[in-house]
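>>> Sequence and predicted structure are below.
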Amino acid sequence: METFELILFLLTAVIASSILDKFLPPLSLPLVQIALGAVLALAVPTQLEWGIDPELLLILFIAPLHFNESRHVDSGALWKNRWGIASLSVGLVLAIVAACGATLHALLPAVPLAAACALGGAMGSTDAVAVTALTHDRRFGRRHEALLKGEALFNDVTGTVVFQCCPTILATGSFSLLHAGEEFALDLFGGFFGGLVMGLLAWGLLQVLRRTGLDNPTLHVMLELLLPFVIYLAAKSLHIGAVIAVVASGLMLSLLPQRHTAATARTKLQAQSVWTTLEFVLNGIIFVVLGMQLPRLLEPAAEGSLGDPATLLGVVVVLTLVLEGVRFAWLLAMDVRAAIASGKGARSCFAPAALRGTLAMAFAGAKGGITLSLMLTLTAAAGLSASGQATLVSIASGMIVLTLVLADFAVPALTPSKRSAKRTRDRVDAEIDLTLGVMASIEADAHLTGAVKGAVADVVDEPATVIVMHRYAEMLEDLAPAASPAAAARARAEVARVRGLYDQLDGIARRAARWDESEGGIEGEESPVAPSLSDQFHQMRETHDAVEDVQAQALVRELQLIKAMVADDSIDAAHAKDLRNDVYIQQLVLD
């Protein structure tokens, strides 16, 4: 029962954080969730007060989120930038390990160098969950975006292997490069190729179910939800990289051919809806849990039992600056190399816009659940005192928070949002023209669609047409603030006209509803016979069916108008694709 209450508690916290996010616009949702988790941990005792199993954190949250992310990543862009991703996943991680390890050992000589490098290994693992949550709405360049996503998916292998080697060094005082290389190869290549095989087997299972007629949307979605957990556990039993196996299986499923029929489209739409909800819940829970762990992990440092709190805070700040500085220098060197190879010259990388993009990439490598799960396993490291363990965990927790804060404030300041990039004035004006054209076609077809027989319809022609036009008027109202003055004026004039028609329709409906109160009619007016209850229900049903007919016809006209606007260069192909996708979704919902 306590576990069930904890689940409800976490779900409630995620919902509350989503509401709070609307009132705290300067903060991103992950930071709101972390802050809420910390407040709840101080106010409400839960099972998480005594910590969380790091392995459970990986399989329950990281595995499904990595699996879903890898299925939708641009595999072509990953392959094109494979050497850059390898550089970030191996070279940059080792540079971070060396820089952070040496800096921490120099600042706190009591911390052994191997233990300091263990912290560096944990910090080398960029968290895909945190990166996706903090940067999904930011517009990086195509190359930078591919590098960032590839790094987040693959770089935890190098950091994990380095982290796992450090306790051995602490316990034995020796280091075997051959053993470390074997561990790295088994985790990376074993996990990658093992994941590809398991992804192929999963694809084959889905194909068999589909061909035998056993597949249906519900079964398909349930199998998709189950796959990352099965693959993770299978990889752990084979002693290969479990997280990499999950990522590789997702990539394999995205590359293998899929049938494109109406049934598979409906299944894909349902699966996407389920995964979107699950992603929101898991992302929220992992950040709330992270926030709930922070008070427990930072409490020894705050109380002074680990030394001067100001000193520890200074160590956290210095190490975070070193971490971000190494990332920036490495990324800048990669950009210079890419610019020279493309013939642009190294000087183009030092232009203000280019430097802003590189700096945003550096800050975007936030740390999160993987780093925390690794550091929590450090408590079993031999040769490290309890106070030393607590010091490292507290420093790591502080760095996690600081990297998240930097990403939250620096990345939006350095890069434009995808929404604002798409919401240009020309695009908004084009959407207003499209909406006005659809509304004009609806009105022109009023004598052919949406006819309703009955007392109300006898007074106002085509009420269903007015209802659908009112829906499009609401879209115009949303578009007007971002439009040019001329387009906004046309939109607002049409909104006012349609509102007048809708108010007339609403007034007639209210008059019909007052028959019972007036007992036969309104004083001073002719008193027609009041409709019976069955007549009113029948009329409501007819109106509903007519509204759907008009809406379906309007969507067909919208697709025709989009095609015409592409032909006369009013909108580009990318904008037309976005608009058509919106229409297709509405058509599916209408069906």
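Everything's here; your move. Values in this document were obtained by computation on a predicted structure and should not be read as measured data.

>>> from here on, contacts and neighbour counts on C-alpha atoms
Will do.

>>> longest helix in the protein, by residue count?
Counting by DSSP state H, the longest helix found in the chain is helix 262-303.

>>> Can you give the distance from that one to the centre of its chain?
Offset of helix 262-303 from its chain centre (C-alpha atoms, centre = their mean, to the nearest Å): 10 Å.

>>> Which elements pack onto the helix or strand just after that helix?
Remark: after helix 262-303, the chain's next helix or strand is helix 309-342, criterion DSSP states H and E. Packing contacts for helix 309-342, counted by 3 or more C-alpha pairs under 8 Å, 6 or more residues apart in numbering; DSSP states H and E, involve helix 93-107, helix 262-303, helix 352-363, helix 386-414.

>>> And here is the other one:
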Amino acid sequence: MDSIEIVLAMLLAVVASAYLVRVLPVSLPLPLVQIGLGAAIAGYTGHGVQLDPGLFFLLFLPPLLFLDGWRIPKSGLFRDKGIILELAFGLVVFTVVGAGFLIHWLIPAMPLPVAFALAAIVSPTDPVAVGSIASRAPIPKRLMHILEGESLLNDASGLVCFRFAVAAAMTGTFSLTQASLTFVWLVGGGIAAGVGVTLLVTWAQRWLFRHFGEPSGSPILVNLLIPFGAYLAAEHTHASGILAAVSAGVTMSYVELSGQVMAATRIQRSAVWDTVQFALNGVMFVLLGEQLPDILHGARVSLDQSGHLNPWWLVLYAFSISFGLLALRFIWVWTTLRITLYRKDRRGEAAPRPPLRLLLATSLAGVRGAITLAGVMTLPLALPSGAPFPARDLTIFLASTVILISLVLASVALPRLLAGMEFPEEPAEQLEEDLARREAASAAIAAVERAQMEQLQGGLDADMYPEAAARVIALYQHRLDSTAAIDDEDVARFRKLAAAERVLRLAALQAERRTIFNLARHEHISDEISRKLVREIDLVEARHKH
């Protein structure tokens, strides 16, 4: 099968997976269904796709990480920044050290630097897989935000540890000072590249639109290219392209609060990004399934590298490493929680004790995915001396099986673990939304009154505007006073008032949108609520403009 036909088959598998997951008698998470379809494609063609890790990182990761950074609730990200940083950096280092020694103890034939490399590449979690499983389990919103924030940042820390472990395996030396300095540059340079590229592109785009107008479709295409630009800029300066893509997305969410993008563009762009996200996420897991033939072929070589002849040893290693990672994650989560509670008790703050089931769920939710697969494929084929890289096939096989085991384990155990648990509502979110709706309604009423006066002064259908303004104001007054009643108008009268009402409605919608953006800029409401309300306004405006 030609390359183009394979790509089309993979896209068709992604479409089919969305329907299969609904009709299968057994409830399975979407990633597992996509992996199965990928394996079926590889079985039909007789071989898996030759995965180029560099191309994989460039094509798939920047847009997905950019979108995750853009859409993740910033209020939750900064509110729980301490917990997220502990998981994204502290837990990664703890996992690399703990799992590295565990792997070397289990498989003495695997050199310690290679064991650390395997531990490092299985340390990052996958937000796509977690999100898919979370849709079938009642994970609390706050915990989901923490898991999303962790997965955005631990990719960089895990890959940095992986890079230094591979360098130690290649050269036989390791410098903690050099590693620390490089890590600082990777993080700082990556964040700077993402922020800089996003601000530069959006400034240039606005300047061009202001002087030459806005071509149809151009803003969306530019928006799609920003993550690739940020990623490549960081990689060319030897910084972290992954963090660049994430920081570009976070920056884009703040740029959006300026409100300078047209409503129609926002609606179309959202649909395009939803399609891109669905396609790329799906293709990643289909690709993982298509690697299974090569992985199984490498398992035969792995037997010799492990020093055993019985294939069941490979199964034992895979499950031992998977449960070891789960235990290390639970130990870290439990310990850091105890330290946090102890500090709050010392300060006299009341802190609720989360149930044990929630701690276990946090540990199970650390699902591995695309980053692990792509990263482990970058292992060198040979050492500088020309000798084969030690235990390369074994490392790839174990990393791949850890991905599959973590997916299956989480999809089976997580819904059952959280079943029946009741979590308190997030009252702050509802209060913020109520505040935004009240402020927007008040601003809309003021805008309608201003627009009415402007139209009356212009003498255009002056007799229609007072009544049209009353109708529009009544709609917004209904938000402020739930008991307000809006009188129905007959069809003929409605048509006479439609033109005047349209002008006033558009003025009110623009005022609503400006108010919501202003509330979000000053952090009176979260960006998640801001996006929700602005989308509602955009859809209403699009309806009235057509």
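Happy to help now that I have it. On a predicted model such as this, the values are computed, not experimentally measured, just so you know.

>>> Any idea what the TM-score is?
Put the two chains on top of each other and the TM-score (TM-score structural alignment, normalised by the length of structure 2) is 0.74; 454 aligned residues with a C-alpha RMSD of 3.8 Å.

>>> ok so, going back, who does the longest helix of structure 1 touch, helix- and strand-wise?
In terms of contacts (3+ C-alpha pairs under 8 Å, 6+ apart), helix 262-303 of structure 1 is packed against helix 2-23, helix 29-43, helix 63-72, helix 217-237, helix 309-342, helix 369-376, helix 386-414.

>>> Make TSV out of those helices and add mean neighbour count and distance to D506 of structure 1.
Below are those laid out as TSV (neighbours: other C-alpha atoms under 10 Å; distance: least, C-alpha to C-alpha, whole Å):
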stretch	mean neighbour count	distance to D506 of structure 1
helix 2-23	14	33
helix 29-43	21	40
helix 63-72	22	46
helix 217-237	17	40
helix 309-342	18	60
helix 369-376	23	53
helix 386-414	20	45
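
>>> Redo those helices as CSV? Include distance to V466 of structure 1.
Formatted as CSV, these follow (distance: least, C-alpha to C-alpha, whole Å):
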stretch, distance to V466 of structure 1
helix 2-23, 33
helix 29-43, 39
helix 63-72, 40
helix 217-237, 36
helix 309-342, 56
helix 369-376, 52
helix 386-414, 42
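
>>> Looking at the ones you listed, spot the one closest to L479 of structure 1.
For L479 of structure 1, the closest of these is helix 2-23, at 20.8 Å, according to C-alpha to C-alpha.

>>> what about the closest one, how far off from structure 2?
Overlaying structure 2 shows helix 2-23 of structure 1 at a mean distance of 1.7 Å from the equivalent residues (mean C-alpha distance after the TM-score superposition for structure 1).

>>> what angle sits between that helix and helix 262-303?
Here helix 2-23 of structure 1 points in a direction 90 degrees away from that of helix 262-303 (axes from the mean of the first three to the mean of the last three C-alpha atoms, to 10 degrees).

>>> what's helix 2-23 of structure 1 packed up against?
helix 29-43, helix 262-303.

>>> Can you name the residues in contact with the first one?
With C-alpha atoms under 8 Å, 6 or more residues apart in numbering as the test, helix 29-43 of structure 1 has contacts from 13-14, 17-18, 20-21, 49, 130, 133-134, 284, 287-295, 404-405, 408.

>>> do stretch 280-288 of structure 1 as well
By C-alpha under 8 Å, 6+ apart, the residues outside stretch 280-288 of structure 1 that reach it are 10-11, 13-14, 30-31, 33-38, 61, 65, 129, 133, 369.

>>> Check stretch 217-232 of structure 1 too.
With contact meaning C-alpha under 8 Å, 6+ apart, stretch 217-232 of structure 1 is reached by 59-60, 63-64, 67, 195, 198, 202, 206, 242-243, 245-246, 266-267, 270-271, 274.

>>> that older thread, which stretch among the helices and strands packed on helix 2-23 of structure 1 comes nearest T158 of structure 1?
Per C-alpha to C-alpha, nearest to T158 of structure 1 of these: helix 262-303, 22.8 Å.

>>> what's the distance between the residue mapped onto F330 of structure 2 from structure 1 and R557 of structure 1?
Residue pairing (TM-score structural alignment): F330 of structure 2 is matched to F328 of structure 1. From F328 of structure 1 across to R557 of structure 1, the span is 51 Å (C-alpha to C-alpha, to the nearest Å).

>>> how about the helices in the stretch 101-250 of structure 2?
Assigned by DSSP state H, counting those that start in this stretch, the stretch 101-250 of structure 2 shows helices spanning 112-121, 127-134, 141-171, 176-212, 218-236, 241-255.
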